[in-house]
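Visitor: Got a sequence here, can you build the structure:
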Amino acid sequence: MSEIRHIVFDIGKVLVHYDPDLPFSRLIPDATDRKWFFDNVCTADWNIEQDRGRSWEEAEALLIAEHPAHQENIRNFRRCWHEMVPHAYDDTVGIMEGLIEAGHDVTMLTNFAADTFVEARKRFDFLDRPRGVTVSGEVRMIKPERGIYELHAASFGLDPARTLFIDDSQKNVDGAIAAGWQAVLFTDAATLRRDLGARRIEA
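Guide: A predicted model of the protein is given here:
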């Protein structure tokens, strides 16, 4: 295992909480109806295309054409996005800031719609602390596609073999490893500290 020189953080569910159920438990109170809506209307596959760069206007129009009876809640997905990200994970943010203060090279690589990332950056000022970020919606590629890892490494001058990626999704971790990076699956801050310590990285 090569010595780590670069540390790359995912954002959603690693640094910032994300849960679409938060507003929709109010908008669609019945749990069965809400599950149907997420399984059949505003699905994860639909949402990830906004992370790839599709505009919300186009995304909403496509779904409203298919599900006109759900027009209001289709639009509510974007309208209520701010409720889906209510807080940061202070313990993980503390680790990231500690790494930066200790002199480690820290960047971020995230699947995020371009416009909602602008909102997130205004709300969470720690997102400006790392050296930089690659946002999928801006570069029109998403994890776990190999190209986005290669673009991030090239953009920030990272040596892939000496780069450690931290993500809550196993498929994104696997994508980083396939691109020649080292990577760990994020579950909680305590486990992340142990993973860093195993690589002789102190935060």
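Visitor: Please count neighbours and contacts with C-alpha atoms only from this point.
Guide: Noted.
Visitor: For this protein, just list every one of the strands.
Guide: Taking DSSP state E as the criterion, the chain contains strands spanning 6-9, 105-110, 133-135, 163-167, 182-185.
Visitor: Before we compare anything, build this one as well:
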Amino acid sequence: MTAMTIATIAATPAIVVFDLGGVLFDWNPDYLFRKLIADETERKWFLAHVCNGAWNIQQDGGRSLAEATASLSALHPQHAPLIAAFYARWTEMLGGTLAPGVAIFNALEAGGVPLYALTNWSAETFPYARSNAPYQPILERFKDILVSGEEKLIKPDPRIYQRMLERIRAHHPDAQPEHLIFIDDVERNVLAARALGWRAIHHADPAATAAQLRDWGLPT
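Guide: Model prediction:
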């Protein structure tokens, strides 16, 4: 990237939109299921073929936890107690905050950058984060948070990004897609944002994320 390109980008107003899980918050079903399925091979099979990501993300899109549990238990009755535990003990999958991501968040906030959140998260489980440490103190500092389960849309659906932009415009009426910088640990979500004209970072390495933000003239 040339110096001229960096200067041009840095002059563009910046509004940063964070994903939460995998960027600021640590969430991993393995934290719970290590307690429930001692054998690693069996545990990996269960999380890949029964309570897997494709099933879980439907709750992020608005399906109720009760319906999700009942329908999956009907398909796998032999695993019904483990399936029930997924949401009954969901908070045991949370591992606190991710220090490198929070350091980026803190630096941006200290530099006066407007901060928003766009997360794939169930509407039924997100209230726990809203009201419990260590998540609540961070969530309270965002100007707005769009939760997929509340909108019944999930990333990478383009409509959820458009809805985020509309929400941002409630605070910044002149905001345009090129003003938005999106940070997400899932590459397909990043690619969807870029397709809509957002600047976006695949958060695979916090140091690389911070470096990219600096290249765009932001404090990290």
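Visitor: coming back round to it: so for residue 23 of the first structure, which of the strands of the first structure sits nearest?
Guide: Each of the strands of the first structure was checked against residue 23 of the first structure via Cα to Cα, and the shortest separation belongs to strand 105-110, namely 22.6 Å.
Visitor: now that closest one against strand 163-167, angle please.
Guide: 40 degrees (axes from the mean of the first three to the mean of the last three Cα atoms, to 10 degrees).
Visitor: Go through the strands of the first structure and name the closest to residue 43 of the first structure.
Guide: Among those, strand 105-110 comes nearest to residue 43 of the first structure, with 19.1 Å by Cα to Cα.
Visitor: give me the stretch of the second structure that the closest one matches.
Guide: Structural correspondence for strand 105-110 of the first structure: residues 114-119 of the second structure, per TM-score structural alignment.
Visitor: related to what we said a few turns ago, deepest-packed of the strands of the first structure, please.
Guide: Comparing those by mean neighbour count (mean count of other Cα atoms under 10 Å), strand 163-167 comes out on top with a mean of 24.
Visitor: those helices in the second structure, which residues are they?
Guide: If you assign secondary structure with DSSP state H, the helices in the second structure sit at 3-10, 30-36, 40-49, 53-60, 65-75, 80-88, 99-110, 126-131, 136-139, 148-151, 158-169, 187-195, 206-215.
Visitor: need those in CSV with mean neighbour count and distance to residue 118 of the second structure, can you?
Guide: Formatted as CSV, the entries for those read as follows, by neighbours: other Cα atoms under 10 Å; distance: least, Cα to Cα, whole Å:
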stretch, mean neighbour count, distance to residue 118 of the second structure
helix 3-10, 12, 23
helix 30-36, 15, 24
helix 40-49, 13, 25
helix 53-60, 18, 12
helix 65-75, 15, 21
helix 80-88, 16, 22
helix 99-110, 17, 14
helix 126-131, 14, 12
helix 136-139, 16, 11
helix 148-151, 20, 8
helix 158-169, 17, 7
helix 187-195, 18, 11
helix 206-215, 17, 17
